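In: any chance you could fold what I've pasted below:
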Amino acid sequence: MSTRAWGVLFVLCGAIFLEGIDVAMLNVALPSIRADLDLTTGELQWVMSAYVLGYGGFMLLGGRAADLFGRRRMFIGWLVVFLLFSGLGGLASEAWMLIAARFITGVAAAFMTPAGLSIITTGFPEGPRRNRALLIYSGTAAAGFSLGLVIGGLLTAVNWRWVFFAPVFLSLVILLAALALLPRTPEERPAERRGVDVAGALTVTGAILLLVVTVERASHTAGVRTAATLAAGLALLAVFVVIERRSATPLVRLGILRSAALVRANLGGLLLAGAFFGFQFIVVLYLQELRGWSTLETSFAMLVLGIDAVLAPTLTPRLVNRYGNVRVILGGLLVAAVAYAAFLPIGPDTAYAAMFPTMLLVGISFALAYGPLTIAATDGIDEAEQGLAGGLLYTSFQFGAALGLSTVTAVNVAATGPGTDGALDGFRAALLVPLGAALLAAAVVATGLRRGNAPGEPVTGQVAEPTGERAVTAS
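Out: Here you go, the predicted model:
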């Protein structure tokens, strides 16, 4: 790749790394935030839920906005919003200020992330070079989630407000690099007005917001309220489908869902995220609440998960070239199932050496599955809909994470009994959720094996730096 192409990739990887550490660092800082601001349990829950609502609710709209109004413009503009409201979160003195800042930060990420992904999928030629760029990108994202746990622990030890201030400095560096390196294309200069499906945007955003609320609150909200928000979300989703069928300029062209590879990738991504984040949540509870480990000890114990940042750009491309996306994704999901099953015998005094294989295998599985799922969800999609494809994929990831966290929480609470043995029963029951999700994801992905070497599932070719250069576009 040319020097300019590497520069563009550096900027986009920086942004997805920023998004990953922002989420992970906050998870570690929550107890300190509660103590300093004297938050109730409900308020603390909304500090996390506000970001999830903003991110998950507006992701699909953000992806389509990148296609309609320019990917570079959307990326840079919403990066500025992310920077400002991350800083405001660090200045918060009351719960409502922090919750509002997290919601708008989530909205900013929902517009910024699919724009960044679509810059890669439209700027790098489909094939080995794009695959390599996507695998580096996804490895960086995974590293953000893993390293953010450790960085968050270190910053919280100084002051929890640095968990919000640190992303401001990183955002500023990325913003300056983006202004210098992301090329401006003719399509992004003032152009003719495009039709916008306002009704579709409002209904699908409302539907996703209600569905995410349903999932997030299911484990600690009355059944009647859960059923009401679920029914309202499904009703809005039905209205959205009717609108899209009749719209001359639909927000989501429903025909895109005829791509079997795209649907498989989105279902696989939803289940992968649910299993991964559900497992992380249970491990943190086990180590801190049952074993009494500190935040920093827990962070370092899970640091090995970051091996995916090394394997994704090095090993995974070779495996994808040789065996194809479907086989590599399937292998990653089966490795994940083995990892989750290996953690089931945990006891009150289990040595870290016995936990280490599970942590290592989970990191390997994420490296094998996450990047190839991104490739499968965007390959063969028209350039004008790459933002939409990215929005669909990240909506699936976010909704899957919310679903996984809610489900493991509900199972853990229901299965937990008195004493240490009762707590262990709760953890073991909850661990069956990520195990089942990984196996179900493997079954979904395995259906693609019957299709052979379908588009987006290359078997031949080398992921290497070919000679010559191709301009990296940003529109």
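
In: going forward, measure contacts between C-alpha atoms and count neighbours the same way
Out: Will do.

In: if you count neighbours, what's buried in the top helix by length along the chain?
Out: Taking DSSP state H as the criterion, the chain has its longest helix at helix 3-37. By 16 or more other C-alpha atoms under 10 Å, the buried positions in helix 3-37 come out as 4-5, 7-30, 33-34.

In: for comparison, sequence B:
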Amino acid sequence: MSTESPNAPVPRLADHEPGPPVRHGLVLLTLSIGFFMTVLDVTIVNIAVPDLISGLSSSFNQVLWILNAYTLVFAVLLLVSGRLGDALGARRLLVWGLALFTVASALCGAAQDSGQLIAARALQGLGAAALMPQTLSILTSLTPVERRGRAFGIWSAIAGTALVAGPTLGGLLVTWQSWRWVFVINVPVGLVAIVLALRHIPPMSTHRRHRLDPLGLILSTAALFCVTYGVIEGQRYEWGTIRGVVSIPAVIVLGVVLWGAFLWCEWLGRAGDPLLPLELLRRRNYLLMNLVIAIVMLAMTGLLLVLTLYLQLVRGMSALEAGLALAPTPVVAVLLSPFVGRLTGRRSGKYALALGLLVFAGALILMAATVATDSDAVTLLPSLLMAGTGMGLVLAPMNTIAMHGIPQHLVGAASGVSSTARQLGTVIGVAAVGALLANRISHELPRAAARRAEGLPPLLRGRFVEAFHDASHRLRLGAGDQRAAFGPPDGLDAAAARHWQSKGGAAFADGFVNALSLPLLLPVPLLALAIVLTALVRTKEAAHD
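Out: Take a look at the predicted model:
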């Protein structure tokens, strides 16, 4: 891969020069801790839903906002935060974000009602948005070019590990203590990260004055809010009307229109530094890799969502057991990414990236072909190892290619865009795969019930199929174990109830497994598109495309 442009500004210490030598290992550790916490909190709370409902007397809609307030604020403000890192200093934003995230986590753990917890979760999302783009910005600025591939590999693998570790760690904490510890655990970790950041990450400055872009800030924030809100809340409103003339499609379309207006304003080039510098969009490799990043995150989160639900609802595993069953994927990715990253630092990573995308797509196809009602960890292991290998080949090259040659004064903006692409891919992956899975379940469960009803007494068969039909349309994925909704009705004698329960469990497993194939295969054509985009990457991209 080509070397950095000689004209690109070199980061300097703002407070003193030449300054102490940078300890790159401790910098990477600090940034990885911050990144891990932000991604972990996307999924760690899900397992605590039953305890939240009982502990805070929360309604289902309140629980949804406890889950989504964090994701919504997090995704919406990443772009702005990246540019603020350029203007105010990446280390400063990182420390502020860590402090806010840590305080908000303590407030979440101390919340006495749902309203307090929702507000604290939104504050937590604000802290996460402030710190996450700075992790990539600082890593790019402080890591020598020849070491970036390996550093990006480790940093990127943290995301997959955190996504899998969320339900596992959450289940362990809820079982060991209570739902409050799902949040409180962040406090000591956040304090350690703050101390490490202040001690081992130097203040950096490009010695350029940055003027904020208020119109761009308003338009981009409103656009991302509308799109993210529409995607997150789509399943809740069945992709229809929210209230009056306001609907989910209308909100998403409004977001797209506002994003178009934002890009148009950025193109006009008003006074001040644009929030999304057009210089970034002119960089072919950077633009291609951000599309690939979004697709990869969509595929990763889609796979983890489907498998987590399968292992818990069909195989009856606890969150801890399901997390351990899925562990081979992130373990392989973490072990492989640094080695792939080291090779990426020496030559173009596009070929490793294309191979990784192909392997990951193959893992999804193999999973869809082999998963069954009685699949155990050993049965799933080949596809999980294959998925981990694909992730390990993909994560380092796509970030290395994306950030290669970015001038220092644009590193924050570039990190903000990449972080936004990553988070939008995650949100859309959960929504799209979840919506397709819910749709397939609503079709497959009644069919499975009709087949299993043949073994029931004639008087119960119609009630059995009707009960499954009604319950399948009320099923809310991600809202805990809802198999009780398919249990026997009141008034049956003990023998009939046991018979119903046995047939109902088998019908639920059959229907759920039959519904898995399409959601697992949904990302495959997108991964094929990502391979095409990777093929368009220029191996020797100049500083300016």
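
In: any idea what the TM-score is?
Out: Between these two chains, after superposing, the TM-score reads 0.89 (TM-score structural alignment, normalised by the length of the first structure); 449 aligned residues with a C-alpha RMSD of 2.2 Å.

In: what's the first helix or strand after the longest helix of the first structure?
Out: helix 41-69 (DSSP states H and E).

In: mean shift between that following helix and the second structure?
Out: Aligned to the second structure and superposed, helix 41-69 of the first structure gives a mean residue distance of 1.1 Å (mean C-alpha distance after the TM-score superposition for the first structure).

In: any idea of the angle the helix or strand just after that helix forms with helix 41-69?
Out: Counting by DSSP H and E, the next helix or strand C-terminal to helix 41-69 of the first structure is helix 71-90. Helix 71-90 of the first structure and helix 41-69 are oriented at 160 degrees to each other (axes from the mean of the first three to the mean of the last three C-alpha atoms, to 10 degrees).

In: got the contact list for helix 71-90 of the first structure?
Out: Applying C-alpha atoms under 8 Å, 6 or more residues apart in numbering, the contact partners of helix 71-90 of the first structure are 65-66, 97-98, 101-102, 104-105, 108-109, 111-113, 115-116, 118-119, 161-165, 167-168, 171-172, 175, 178-179, 182-184, 188, 387, 474-475.

In: ok, of these, which come out buried?
Out: So, by 16+ other C-alpha under 10 Å, the buried ones in the contacts of helix 71-90 of the first structure are 65-66, 98, 101-102, 104-105, 108-109, 111-113, 115-116, 118-119, 161-165, 167-168, 171, 175, 178, 182-184, 188, 387, 474-475.

In: what's the neighbour count on the aligned partner of residue 141 of the second structure in the first structure?
Out: Mapped onto the first structure by TM-score structural alignment, residue 141 of the second structure lines up with residue 122. Neighbours of residue 122 of the first structure under the rule other C-alpha atoms under 10 Å: 22.

In: which other helices and strands contact the helix or strand in which residue 122 of the first structure is found?
Out: According to DSSP H and E, residue 122 of the first structure maps onto helix 95-123. On a contact count with 3 or more C-alpha pairs under 8 Å, 6 or more residues apart in numbering; DSSP states H and E, helix 95-123 of the first structure meets helix 3-37, helix 41-69, helix 71-90, helix 128-158, helix 386-415.

In: now for the second one, which elements pack on it?
Out: With contacts defined as 3+ C-alpha pairs under 8 Å, 6+ apart, the secondary structure elements packing on helix 41-69 of the first structure are helix 71-90, helix 95-123, helix 198-217, helix 386-415.

In: one more: the longest one?
Out: When contacts are defined as 3+ C-alpha pairs under 8 Å, 6+ apart, helix 3-37 of the first structure packs onto helix 95-123, helix 128-158, helix 162-181.

In: how about 6 Å then?
Out: helix 128-158, helix 162-181 (3 or more C-alpha pairs under 6 Å, 6 or more residues apart in numbering; DSSP states H and E).

In: so which of these comes closest to residue 205 of the first structure?
Out: Closest approach to residue 205 of the first structure among these (C-alpha to C-alpha): helix 128-158, 24.6 Å.

In: quick check: buried residues in the closest one?
Out: Those buried within helix 128-158 of the first structure under the rule 16+ other C-alpha under 10 Å are 128-156.

In: ends of stretch 82-96 of the first structure, how far apart?
Out: End-to-end distance for stretch 82-96 of the first structure: 18 Å, by C-alpha to C-alpha, to the nearest Å.

In: give the aligned range of that stretch in the second structure.
Out: So stretch 82-96 of the first structure sits over residues 101-115 in the second structure, by TM-score structural alignment.
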